[in-house]
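Enquirer: the following block contains a protein sequence and its predicted model.
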Amino acid sequence: MKLIVPVKLLPTPEQAAALAGTLRTVNTAATWLAEQAQTTVRRSRADLQREYYPWIKAAGLSAQPALHVIRKVADAYKTRAANLKAGNYGPKGSRRRERIENTPIRFRPTAAQPFDDRCLSWQHDVRTVSIWTTAGRMKSLRYIGSADQLKTLEQHRQGESDLVHRDGMWFLYATCDIPEPDTQEPGGWIGVDLGLANIATTNTGYRAAGRGLRRHRDRQRQLRAKLQAKGTKSAKRVLKRQRRKEFRHATDINHQISKRIVVEAQRTAHGIGLETLTGIRERVRLRKPQRATLHSWAFRQLGEFIEYKARHAGVAVVFVDARNTSRECRKCHHIERANRPSQARFCCRACGFVEHADRNASHNIAARAAKQWGSGAQSAAPAPD
């Protein structure tokens, strides 16, 4: 199982300047190469390397960083082509799609840059790395991390590491290949219903209310609007300091929820059933005041957290079709839109069964997961990032 382990770098001012200059150089070269690829329509890795490798090296890069720049540009155009084919940028002939198709890809001066073992080496005993920069090989660059992160990094690091500059701090995101334990045969299933009012509800009685997170987001949204309206230098400094606070808070809550669900499943030898919520933002129709809440809800992140933690613990995870899970009666399986008269209340029009709507949906998800697992069908879950 692939796992990304972030560690924080502690560079001196001279080392930080060398790292910043390296990122500027590689991303300037990547932007120039992307412009050439847009003009010549030669965007495969082989074509770009054949035509422009000497030019990239002449920009001040050695062999391996030059190849990484070429690969980064080719992968960026490949991703854009896939999004265009999937219609993520609008239908053919739309102004947005044509603008994106005709605009060269650009890279921020501080965009992340991958480093392989030829350009980056780890000294785990002294907690330092040796990394290539445009100013020469930089040695004795210190890093820190939690005990679990450092242990995982030392035992399972494999592949590339990305150099990232964010909020004035430097990080290395290392790829680790952790062996997965055998998935145990589940003795039962925990169905997890994801929602806005309640972030997660299970058929075992656990419910994570979303009121606190919504209030936190509302406060952050009001604060941003107030600071943007003020427009002073001090207001801009506060905006810069606050810009990732909401994201960090939501990520921390998702980690807590996912950990609790996986620990319960592991303790009770149960599997976990999740909904496939792909395209929910396009399917759901809400009033305008509710749209910001829907689009800021990190439901995919929570699903990914549950999945990778469950795989690491040997817990089975099955993604099931989410259609009608909130309208189906778990007792008589009658499906009707009127079965759910309100957000929180479920009342079956056929048998009269009454229960909290999210709890009823979680039971339906658990039943579908058990049926799908018993039939040997493959999960509809996408591969984790």
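Expert: Now that the structure is in, tell me what you want to look at.

Enquirer: when you work out contacts or count neighbours from here on, use the C-alpha atoms and nothing else.
Expert: OK.

Enquirer: now the most centrally placed residue in the chain: which helix or strand?
Expert: Among the residues of the chain, the one closest to the centroid is residue 301, at 5.7 Å (Cα atoms, centre = their mean). For residue 301, the host element (DSSP states H and E) is helix 299-313.

Enquirer: now do that helix: which elements does it pack against?
Expert: helix 245-268, strand 317-321 (3 or more Cα pairs under 8 Å, 6 or more residues apart in numbering; DSSP states H and E).

Enquirer: now the angle between helix 299-313 and the shortest one, please.
Expert: Pointing back at strand 317-321 there. 150 degrees (axes from the mean of the first three to the mean of the last three Cα atoms, to 10 degrees).

Enquirer: got the contact list for strand 317-321?
Expert: Residues from elsewhere that reach strand 317-321 (Cα atoms under 8 Å, 6 or more residues apart in numbering): 271-276, 307, 310-311, 365, 368-369, 372-373, 379-381.

Enquirer: what subset of these is buried?
Expert: The neighbour count (16 or more other Cα atoms under 10 Å) marks 271-276, 307, 310-311, 365, 368-369, 372-373, 379, 381 as buried among these.

Enquirer: distance check, the closest residue to residue 63 other than its chain neighbours against residue 66.
Expert: Distances taken as Cα to Cα, 6 or more residues apart in numbering put residue 57 closest to residue 63, at 6.8 Å, once the chain neighbours are dropped. For residue 57, the distance to residue 66 (Cα to Cα, to the nearest Å) stands at 6 Å.

Enquirer: alright, now check it against this:
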Amino acid sequence: MKLVVRVKLLPTPVQAAAFEATLRACNEAATWVSATGFEEQSTANRALRDRCYATVKERWGLGAQAAQHSIKKTADAYTALRANLKAGNYGHPGGKRYERTAGKPVAFRKDAAQPYDDRMLSWQHEARTVSIWSTAGRLKGVAFTGQAEQLAVVAARRHGESDLIRQNGTWYLLATCEIAEAELNSYPVGFLGVDLGIVNIASTCDGDRYAGRRLNRHRAQDRKLRTKLQKKGTKSAKRRAMRHAGKEKRRARDINHKISKRIVAAAQRTGRGIALEDLGGIRERVRLRKPQRVTLHSWSFHQLGAFIGYKAKRCGVPVVYVNPAYTSQECSKCHHTERGNRPSRAVFTCRVCGFVEHADLNSSHNIAARGWWMWVRGAESQAPALMLIA
């Protein structure tokens, strides 16, 4: 299993300026390659390399490896774009968002991540420094830091490329590490059903609910501040908005990490698997009023599910994804399904057997039951192959 460890770099001002120039050159080159491939309707890696390699090296002064990585980054971006279009993540064909996305070439930000292989980057773990290629030449003795356990993982398990990136003025290397997987528990005694929501971020069939009221208040304040800064429109307002956006993402990621860790620990401790709803395409399927859409779209359900998936894989806990249809309307006792079973958001009352339960807890029981039947049929779900740990 692959994990990505974020290692913080501590460059001098001269080294930081060289990094900035390097990213700018690599991303300008990648944007030009993208426009060329889009115009010629040929975005495969081999075709782009044959057409653009010499020009990229000459015009932007990139080394051989850096030029090839910039070209491959462009080809990978188009591969991801086609997959997202096919999955409906940009709406349906013919829609405004779909046509706007598909009708223009991919462009790269000036500080977008740039891949580095072992020819361009070497690690000195004892000295905690790296030697890294730049457009200004090879930079030696660039210091890095991080948590001791994470640096130990990088030293022992690093495998493949690392990405140089700048986030909020800080430089990082995203190191890909190959982690040994735990032996999968092939005979779980049952499944821990997890219902993902907004008021309660996650509810399990054990009765644990991770409330999101405090977080939702923070998110409402964030939206209000973001709107205010966007209306103001000054440079200082834009800088503050960028800083605040990073803080908002870090808060959500931290909460998702904590929730996923507790859920996986509970499943591992009791010898069970984990059942989750397959929420792929939920933004396209659900029809809500505008205020509700803002609330739904601003929470990263996919990130929480992905965190649960990769943490479970590290512990050998099986994970299955079930059809979410009618889990909130089905009675977990008699399985009668009716919209009237939900007299309110938080209450479930079966119209047939009279069973009364908290709506999220009832849904989690249904998810657990569906997960067990999927496991019996051999429909194991795969956890994500690549995740980032900070």
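Expert: Right, received. Where do you want to start? Computed from a predicted structure; not experimentally measured.

Enquirer: residue 57 and residue 66 of structure 1: which is more packed in?
Expert: For residue 57 of structure 1 versus residue 66, neighbours defined as other Cα atoms under 10 Å are more numerous around residue 66 (24 against 16).

Enquirer: just tell me what the residue nearest to the centre of structure 1 corresponds to in structure 2.
Expert: Using TM-score structural alignment, the partner of residue 301 of structure 1 in structure 2 is residue 303.

Enquirer: now for its match: which residues touch it?
Expert: With contact taken as Cα under 8 Å, 6+ apart, residue 303 of structure 2 is in contact with 253, 256.

Enquirer: look up how far residue 122 of structure 2 lies from it.
Expert: Distance from residue 303 of structure 2 to residue 122 of structure 2, by Cα to Cα: 31 Å.

Enquirer: how about residue 261 of structure 2?
Expert: When distance is defined by Cα to Cα, residue 261 of structure 2 is 33 Å away from residue 122 of structure 2.

Enquirer: tell me roughly how far the host helix or strand of residue 75 of structure 1 lies from structure 2 on average.
Expert: Under the criterion of DSSP H and E, residue 75 of structure 1 resides in helix 63-86. Here helix 63-86 of structure 1, set against structure 2 after superposition, deviates by a mean of 2.0 Å using mean Cα distance after the TM-score superposition for structure 1.

Enquirer: show the subsequent helix or strand relative to that helix.
Expert: With elements assigned by DSSP H and E, the helix or strand that comes after helix 63-86 of structure 1 is helix 95-101.

Enquirer: now that next one on structure 2. Mean distance?
Expert: Mean for helix 95-101 of structure 1 is 4.3 Å (mean Cα distance after the TM-score superposition for structure 1).

Enquirer: that helix: which residues count as buried?
Expert: residue 97.

Enquirer: go on, stretch 182-196 of structure 1?
Expert: Applying 16+ other Cα under 10 Å to stretch 182-196 of structure 1 flags 186, 188, 189, 190, 191, 192, 193, 194, 195, 196 as buried.

Enquirer: got it, and stretch 139-150 of structure 2?
Expert: 139, 141, 142, 143, 144, 150.

Enquirer: what does that stretch contact?
Expert: Against stretch 139-150 of structure 2 from outside (Cα under 8 Å, 6+ apart): 5, 7-12, 15, 128-133, 151.

Enquirer: helix, strand or coil for the residue lying closest to residue 389 of structure 2 once chain neighbours are set aside?
Expert: The shortest distance from residue 389 of structure 2 to any non-neighbouring residue, by Cα to Cα, 6+ apart, is to residue 5 (5.2 Å). Following DSSP: H, G, I helix; E, B strand; the rest coil, residue 5 of structure 2 is assigned to strand.

Enquirer: picking that back up, which ones among the contacts of stretch 139-150 of structure 2 map onto strands?
Expert: Counting by DSSP state E, the contacts of stretch 139-150 of structure 2 place 5, 7, 8, 9, 10, 129, 130, 131, 132 in strands.

Enquirer: check contacts around the third one.
Expert: Residues in contact with residue 8 of structure 2 (Cα under 8 Å, 6+ apart) are 144, 145, 146, 170, 171, 172, 173.

Enquirer: and the fifth one, by the same measure?
Expert: With contacts defined as Cα under 8 Å, 6+ apart, the neighbours of residue 10 of structure 2 are 142, 143, 144, 145, 171.

Enquirer: between these, which is closest to residue 238 of structure 2?
Expert: Checking those against residue 238 of structure 2 by Cα to Cα gives residue 171 as the nearest, at 20.7 Å.

Enquirer: any idea which element that closest one lies in?
Expert: Secondary structure assignment for residue 171 of structure 2, by DSSP H and E: strand 170-178.

Enquirer: buried ones in that strand, by neighbour count?
Expert: 171, 172, 173, 174, 175, 176, 177, 178.

Enquirer: in TSV, list those along with distance to residue 319 of structure 2.
Expert: Shown next, in TSV, are these (distance: Cα to Cα, whole Å):
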residue	distance to residue 319 of structure 2
171	35
172	32
173	30
174	27
175	26
176	23
177	22
178	20
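
Enquirer: among the buried residues of stretch 182-196 of structure 1, which lie within strands?
Expert: Within the buried residues of stretch 182-196 of structure 1, residues falling in strands by DSSP E are 189, 190, 191, 192, 193, 194.

Enquirer: can I get the residues you listed in JSON lines including distance to residue 236 of structure 1?
Expert: As requested, these are exported to JSON lines (distance: Cα to Cα, whole Å):
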{"residue": "189", "distance to residue 236 of structure 1": "49"}
{"residue": "190", "distance to residue 236 of structure 1": "46"}
{"residue": "191", "distance to residue 236 of structure 1": "44"}
{"residue": "192", "distance to residue 236 of structure 1": "40"}
{"residue": "193", "distance to residue 236 of structure 1": "39"}
{"residue": "194", "distance to residue 236 of structure 1": "35"}
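
Enquirer: and those, which two are furthest apart?
Expert: Greatest spatial distance among those (Cα to Cα): 189 and 194, at 15.8 Å.

Enquirer: quick one: what's aligned to residue 134 of structure 1 in structure 2?
Expert: The equivalent of residue 134 of structure 1 in structure 2 is residue 135 (alignment by TM-score structural alignment).

Enquirer: what sits against its match?
Expert: 18, 21, 22, 61, 62.
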